[in-house]
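Undergrad: sequence and predicted structure are below.
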Amino acid sequence: MRKLLPLIGNRHGGGRSALTCRYRCGDACFHEVPNTSDNEYAGDVIARTLSRRNVMRAAAVVTVAGAGATSVVLAGNSTPANATPAPDAQAAAAGADGLGARGLRFKPVAPNTADQVTVPEGYAQNVVIKWGDPILKGAPGFNPDKQTAAAQAGQFGYNNDFLSLLPLGGDYERQQLLVANHEYTDENLMFKAYDPANPTREQVEIAWAAHGLSVVVVQEDHRSGKLTAVTRHQLNRRLTATSEFRMTGPAAGGNLLKTSVDPSGTKVLGTLNNCAGGTTPWGTTLHGEENFNQYFANAGKVTDPAAAARLKRYGMTTGESERKWERFDKRFDVAQEPNEANRFGWVVELDPYDPNSVPRKRTALGRFKHEAAQPRLTEDGRPVIYMGDDERFDYFYKFVSSKRMKKGKSRADKEHNLTLLDEGTLYVAKLTGDSPADQIDGSGKYPSDGQFDGTGVWIPLATGTTSHVPGMTAEEVYVFTRQAADKVGATKMDRPEDVEPSPRTGRVYVALTNNSKRGTAGQPGADEANPRNANKHGQILELAESFDDPAGDAFAWRLFLVAGDPNDPATYFAGFPKDKVSPISCPDNVAFDPHGNLWISTDGNQLGSHDGLFGVATAGPQRGELKQFLTVPRGAETCGPLIQDKRVLVSVQHPGEIDGASVEKPQSVWPDGPGKMVRPAVVSVWRKDNRNIGV
């Protein structure tokens, strides 16, 4: 019998500057919402997509979720969301030893606007690697006055985001392999006297080389958590916007992926706008291509109505692109190369241990603005990948492989595991609340059962070469996944970004960053999973599937955290006393520590403080205890959190990216001080007494 997991209890996209919106996502906030579908779920969709057996599974989850209402004491939280805990409950929540949740025993950093990385008392930090630091043999040191594309191709890229640390083992006990995404470039902060209307070829080619991925060996100091980059190591690698990548899976080689340069439809140059990602149990890393649409120009010149509608659904630029890359390579002009844009928006799989391997874009995982791709395994060893589409009113997905992972170390086992993400079923989520619609009024007021919660189903979109969406081929489903999800009535969410399953419980946590358009004229209003109109602070959703069968198609869900000022009655911290938590706004990337706590980095804080990194307990008497661990400098965003026993790593992305900033007029002096170029970087934090983090 399957065991169901119990559920426990602006204008520029938040606090972002106009400069960040311009270069990071192509001013998405100013454009029409791409999802204009009227996809309210209907009974005939259920009939087409779910068998009677599956509907009964969903009913079983409904029963469990219903039992989790306020009449039943839930593990870790028996207090309704809209109630004030009694004093004895507050004392219990504080922990018997008064220290708080294990892994979070540090004095919280106060909200602040300091132009530095601020860490708790008793902790130290260092910059591990910065934009422009050489990592390949022959690469020169960073010199902004003599920068070239060739130099940048051998140096650490710009705007680091997702981070992964992988063991080397053997004789390299104190070395690890650091893998980093490079999301986007801000040419205003990279080049002196930059003219955005007339970039030079050299500037464009430097930007191409600053995108992509970096692999670099790092050395651990045995007395602390300090890490330093091992420059010019044989495993170090740079992948850029012009490196070779391979298309794999059911859509590879199809007509929708063929171009004049690549009639095979299997070979593509580059990866763009890599945001969050994941690390697989078989030793590879996954990288989500997010706001790829902004790099392509002239969608307004496409006259075919069907093609124009597809481009519009992905938010393609109608005229010139911001960076003007189409002037130097026709592949960025959709009027000349209509299929080139279809070759971006995928999850990329990289083997960091093999510097000669060709990374693969996995078409079976669908094409959209990928924010994350974090796997877990079923009981029989099949990978399940959870993914968010970072757009207002778009969806979150999962992929279930049809193949089992092999645990061996042979070349054959490795080659087998590198095919796991090419065969399986792609699903999209449909959530249903369990409260009457008239109790969800958009204010954030809780319904009568004291929880925003309910049930859901995973709607299949395609399996291999078989489409489950009427009117679309399987190739169309994979390449135009948003339209497929529209057709089957998926739930429109408030920007689903990073999605992470807990390695301890299997519960899945979805960061919903914000959605200022929710409830505005012509846009969907609040629902139980997205309960606030004009939502500027965001929320985190907790999803529970069968513990031993995450490949199932039914789940229960609950809002774990509703972000914002704790003094706002619409906020919620899993029932933990709100006078004992740090304020948080705009959750973005999420990760787990060795104790099962969820760590949350923010993007666009709307509460007047700089963005930061927070830890929150997900279980036990401290469930919902949220504490701020660090803040980042002026204009920066916190990305790529990685929490180990002895250290915390973060990517400090786009420091100094404040309106009016330029190389000549910097708005931050981080990390090297006055008179130096502002540079994105990776930071390591550790305890000065060399003990584990937060214990």
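TA: Received it, and whenever you're ready, just let me know what you need.
Undergrad: from here on, contacts and neighbour counts on C-alpha atoms
TA: Will do.
Undergrad: which ones are touching residue 572?
TA: Going by Cα atoms under 8 Å, 6 or more residues apart in numbering, residue 572 touches 81, 560-563, 566, 578.
Undergrad: can you give me the strands for the stretch 151-300 of the chain?
TA: 160-169, 172-182, 212-220, 227-229, 237-239, 244-248, 267-269, 274-279, 285-289 (DSSP state E, counting those that start in this stretch).
Undergrad: want to throw the ones you listed into a markdown table with mean neighbour count?
TA: Shown next, in a markdown table, are the strands of the stretch 151-300 of the chain (neighbours: other Cα atoms under 10 Å):
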| stretch | mean neighbour count |
| --- | --- |
| strand 160-169 | 22 |
| strand 172-182 | 21 |
| strand 212-220 | 24 |
| strand 227-229 | 22 |
| strand 237-239 | 24 |
| strand 244-248 | 20 |
| strand 267-269 | 21 |
| strand 274-279 | 29 |
| strand 285-289 | 29 |
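Undergrad: reformat those as JSON lines; add distance to residue 89.
TA: JSON lines is the format used below for the strands of the stretch 151-300 of the chain (distance: least, Cα to Cα, whole Å):
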{"stretch": "strand 160-169", "distance to residue 89": "38"}
{"stretch": "strand 172-182", "distance to residue 89": "43"}
{"stretch": "strand 212-220", "distance to residue 89": "42"}
{"stretch": "strand 227-229", "distance to residue 89": "41"}
{"stretch": "strand 237-239", "distance to residue 89": "52"}
{"stretch": "strand 244-248", "distance to residue 89": "53"}
{"stretch": "strand 267-269", "distance to residue 89": "57"}
{"stretch": "strand 274-279", "distance to residue 89": "37"}
{"stretch": "strand 285-289", "distance to residue 89": "42"}
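Undergrad: out of the ones you listed, which comes closest to residue 118?
TA: strand 227-229 (18.0 Å; Cα to Cα).
Undergrad: now do the closest one: distance to the chain's middle.
TA: 25 Å (Cα atoms, centre = their mean, to the nearest Å).
Undergrad: again, but for stretch 538-552
TA: 17 Å.
Undergrad: quick check: end-to-end length of that stretch?
TA: 28 Å (Cα to Cα, to the nearest Å).
Undergrad: also stretch 405-412?
TA: End-to-end span of stretch 405-412 (Cα to Cα): 12 Å.
Undergrad: list the contacts of residue 536.
TA: 10, 13-14, 514-516, 585-586, 606.
Undergrad: and of the residues you listed, the nearest to residue 234?
TA: residue 586 (39.1 Å).
Undergrad: so the closest one touches residue 561, yeah?
TA: No. With contacts counted by Cα atoms under 8 Å, residue 586 stays clear of residue 561, the gap being 11.3 Å.
Undergrad: okay, now the one to match up with it:
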Amino acid sequence: MRKFLPLIGTHPGGRSAMTCRYRCGDACFHETPNTSDNAYVGDVIAGALSRRSMVRAAAVVTVAAAAGGAVGGGVGAPEAVAAPVPGQASRGGKSDKAARGLRFATVAPNKTDAVVVPEGHAQNIVIRWGDPILRGAPAFDPDRQSAKAQAGQFGYNNDYMAVLDVPGETHRQLMVINHEYTDEQLMFAGYDPDAPTREQAEIGWAAHGLSVLVTQEERHSGRLTAVHRHRLNRRITGTTPFEVTGPAAGSDLLKTSADPKGTRILGTLNNCGGGITPWGTVLSGEENFNQYFANGGSVTEPTVAARLKRYGIAGEASERKWERFDKRFDVAREPNEVNRFGWVVEIDPYDPDSTPRKLTALGRFKHEAAEPRLTADGRPVLYMGDDEKFDYFYKFVSARRMKRGTSRAAREHNRTLLDEGTLYVAKFTGDSPAGEIDGSGKLPKDGEFDGSGKWIPLASGDTSHVPGMTAEEVYVFTRIAADKVGATKMDRPEDVEPSPRTGRVYIALTNNSDRGKAGKAPVDEANPRKENKHGQILELSERWDDPAADRFDWRLFLVCGDPEDPATYFGGFPKDQVSPISCPDNITFDVHGNLWISTDGNALGSHDGLFGVATSGERRGEVRQFLTVPTGAETCGPVVQERRVMVAVQHPGEVDGASVEQPASQWPDGEGELVRPSVVSVWRKDGRDIGV
């Protein structure tokens, strides 16, 4: 009989110590990798433009990843209803209705061990960790796990989700879902972190990566269920072969004893955010890859040691001890293997036999997102965040235009679009005097945190724009290149999403408890609070309505936290009428132009959740909470369709001291069952569209 473990405590930012340990290798407790002394946003350039001079971006061609005929449904937790947030009075005598798409009874902050949804909504589990998705894969048995079985089953800790159509099959959707990391203590009974077995390590390799999964709508109920063993279903794991493409392919920096050509890599790890390309492939970012590699401290050559340190490679054994079973995870034995992770990968979800690719032209860092849009002449532009305290925000502009259609020639051409172009990093400049940015979060005299910025080129093909670095070095050690050109240190740039209506780009800056501390980067106008626990959302407009422009304007759309805290800001909307929100992470748009925000590490005392916020109109800045997730869990995904909202409930029960024998959560299957990360679908019981 498993003993239920109560909630114990949290690390900085609201995460449990267990989350920090398994997700990012205790990054908060290690020295910040970025020790460069480059300039900050608060160094105001004379004549910088204010918000009032921002160019209003016109609608541009973007990827409507979550638009289309949404469906959802299933079995699982009963509906949980929470009280609405007070303060639904009219604003300035105008309509008292929320923005279209956000008209639901808001869920109040809570600590319920369930997915809590608005009154009048239903939910189901679409798929759980371990459910079989490939032919021949067995049903999940927690006491008889194997690497072979896991390679055919849904992976662990589901994160980003992409949804596409299934050609010729009505009421079906094709989902591509990242599996970020593994919680061995919550996976294996009697797990010994000091002495893991080879089988446990190999199960871990198989539980990472991505799942490609077809789902089916039950038309009358609206329920969404997995189609097991469909011809398009696929698992990509920590040992799947990847092709290396782009300007760093074949570089000496990527060659290993197992791959002397530097063009073929086994596996993808710690896949977090992603994106859908206009030509129908899916992008996935490798994030906290550093934690899987051991013995970086044994490297004494100064240049190599400095590079390892900048990427946070530990000097001792890794948490999971994989280096005991495969030498590629031992930096002392395979010093270049670590350089083969930290990329954006691209997969073709419509071809289960295709070889996925690692795209070196997009640079190497802790990729949280890779969100594309198109220029007016058809060239893809990608926005990317590096999820680390004091790291940077990037853009890639392709040198080639996309070809329309699905012909073989078009597909072959489009698969090269992300291999040739220019990689940039952002430098933000505030428009207020430095003395008005005092670290308290108090707005400057002009009433907003805002300013301008420029994109600094790092490399174009084989040409480096960074003195002292070759192009290959720029791509492989992109963080160091960005240090050298004076990019702006940000508060953990995570997910990025261009608005499909306005073209404005929204950046989730999750938090940074080190901002303004002694010896750390001071506050600036884009990162205006000391020891920032709650994070912010930045809104960026490219100059001349051109995604390829080298200049932009920006402003903080949300400064998150308790609405009663004077250091918060909600797009100018009355703060007594919004849901409290902390630590924004994954973001997406609905068909109405509202931004939806999932949270990670809520520092306000409630469970993490999913929130919608209007980005325009009289209710711009009104944040409304749609759901919360169970004890210890993070809200990932999300996908917001007209009739469905889907979230990936990641690491439920991930609470300090929890284990298989002493779980901290009973979700999703109840007492006595193993806690399992799962995908959840939510819909209205009356069958109408969400939020209308």
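TA: Received it, and whenever you're ready, just let me know what you need. Since the model is a prediction, treat every value here as computed from it, not as a measurement.
Undergrad: superpose the two chains and report the TM-score.
TA: The TM-score (TM-score structural alignment, normalised by the length of the second structure) is 0.92; 652 aligned residues with a Cα RMSD of 1.9 Å.
Undergrad: can you list residues touching both of residue 586 and residue 561 of the first structure?
TA: residue 539.
Undergrad: for the counterpart of residue 370 of the second structure in the first structure, grab the count of nearby residues.
TA: Here residue 370 of the second structure is matched to residue 373 in the first structure, going by TM-score structural alignment. When neighbours are counted by other Cα atoms under 10 Å, residue 373 of the first structure registers 29.
Undergrad: re the thing from before, let's see if you can find the most crowded of the contacts of residue 536 of the first structure.
TA: Going by other Cα under 10 Å, residue 514 tops the contacts of residue 536 of the first structure with 33 neighbours.
Undergrad: in space, what's closest to that one - neighbours in sequence excluded?
TA: Nearest residue to residue 514 of the first structure, sequence neighbours excluded (Cα to Cα, 6 or more residues apart in numbering): residue 538, at 4.2 Å.
Undergrad: show me what the one you found aligns to in the second structure.
TA: So residue 538 of the first structure corresponds to residue 535, using TM-score structural alignment.
Undergrad: just the helices from the second structure, written as ranges.
TA: All helices of the second structure, identified by DSSP state H, fall at 17-23, 147-150, 184-187, 198-207, 302-310, 408-414, 471-476, 478-484.
Undergrad: still on that earlier bit, and of the strands of the stretch 151-300 of the first structure, who's closest to residue 553 of the first structure?
TA: Using Cα to Cα, these put strand 274-279 closest to residue 553 of the first structure, at 22.4 Å.
Undergrad: residues in the second structure aligned with the closest one?
TA: The aligned range for strand 274-279 of the first structure is 271-276, by TM-score structural alignment.
Undergrad: how about residue 651 of the second structure, what's its partner in the first structure?
TA: Under TM-score structural alignment, residue 651 of the second structure pairs with residue 654 in the first structure.
Undergrad: what sits against its match?
TA: So residue 654 of the first structure contacts 20, 159, 186, 635-637, 679-680 (Cα under 8 Å, 6+ apart).
Undergrad: residue 276 of the first structure contacts residue 291, correct?
TA: No. Assessed by Cα under 8 Å, residue 276 of the first structure is found out of contact with residue 291, at 11.7 Å.
Undergrad: so what's the residue count around residue 53 of the first structure?
TA: 9.
Undergrad: the match of strand 274-279 of the first structure against the first structure, how far on average?
TA: Averaged over the aligned pairs, stretch 271-276 of the second structure sits 0.6 Å from the first structure after superposition, using mean Cα distance after the TM-score superposition for the first structure.
Undergrad: gap between the spatially closest residue to residue 596 of the first structure that is not a sequence neighbour and residue 618 of the first structure?
TA: Take residue 596 of the first structure and drop its neighbours on the chain: the residue closest to it by Cα to Cα, 6+ apart is residue 504, 6.3 Å away. In this view, residue 504 of the first structure and residue 618 of the first structure are 10 Å apart by Cα to Cα.
Undergrad: so residue 597 of the first structure makes contact with residue 620?
TA: No. Using Cα under 8 Å, residue 597 of the first structure makes no contact with residue 620, being 10.5 Å away.
Undergrad: neighbour count: the two, which is higher?
TA: Between residue 597 of the first structure and residue 620, residue 597 has the larger neighbour count (other Cα under 10 Å), namely 25 against 14.
Undergrad: gap between the residue nearest to residue 514 of the first structure and residue 63 of the first structure?
TA: Counting by Cα to Cα - residue 538 of the first structure and residue 63 of the first structure are separated by 28 Å.
Undergrad: same check, this time on residue 508 of the first structure
TA: 20 Å.
Undergrad: neighbour count: those two, which is higher?
TA: More neighbours surround residue 508 than the other of residue 508 of the first structure and residue 63, with 19 against 13 (other Cα under 10 Å).
Undergrad: what does that one align to in the second structure?
TA: Per TM-score structural alignment, residue 508 of the first structure is aligned with residue 505.
Undergrad: wait, what's in contact with its match?
TA: Applying Cα under 8 Å, 6+ apart, the residues contacting residue 505 of the second structure are 496-499, 539-541.
Undergrad: just to revisit the earlier point, centre of the chain to the match of strand 274-279 of the first structure, how far?
TA: Counting by Cα atoms, centre = their mean, stretch 271-276 of the second structure comes out at 6 Å from the chain centroid.
Undergrad: which one is the residue nearest to the spatial centre of the second structure nearest to, not counting chain neighbours?
TA: Residue closest to the average C-alpha location in the second structure (Cα atoms, centre = their mean): residue 273, at 3.2 Å. Nearest non-adjacent residue to residue 273 of the second structure, counting by Cα to Cα, 6+ apart: residue 369, 4.4 Å away.
Undergrad: how far away is the one you found from residue 495 of the second structure?
TA: With Cα to Cα as the criterion, residue 369 of the second structure and residue 495 of the second structure are 5 Å apart.
Undergrad: so residue 543 of the first structure touches residue 555, yeah?
TA: Yes. Between residue 543 of the first structure and residue 555 there is a contact under Cα under 8 Å: 6.7 Å.
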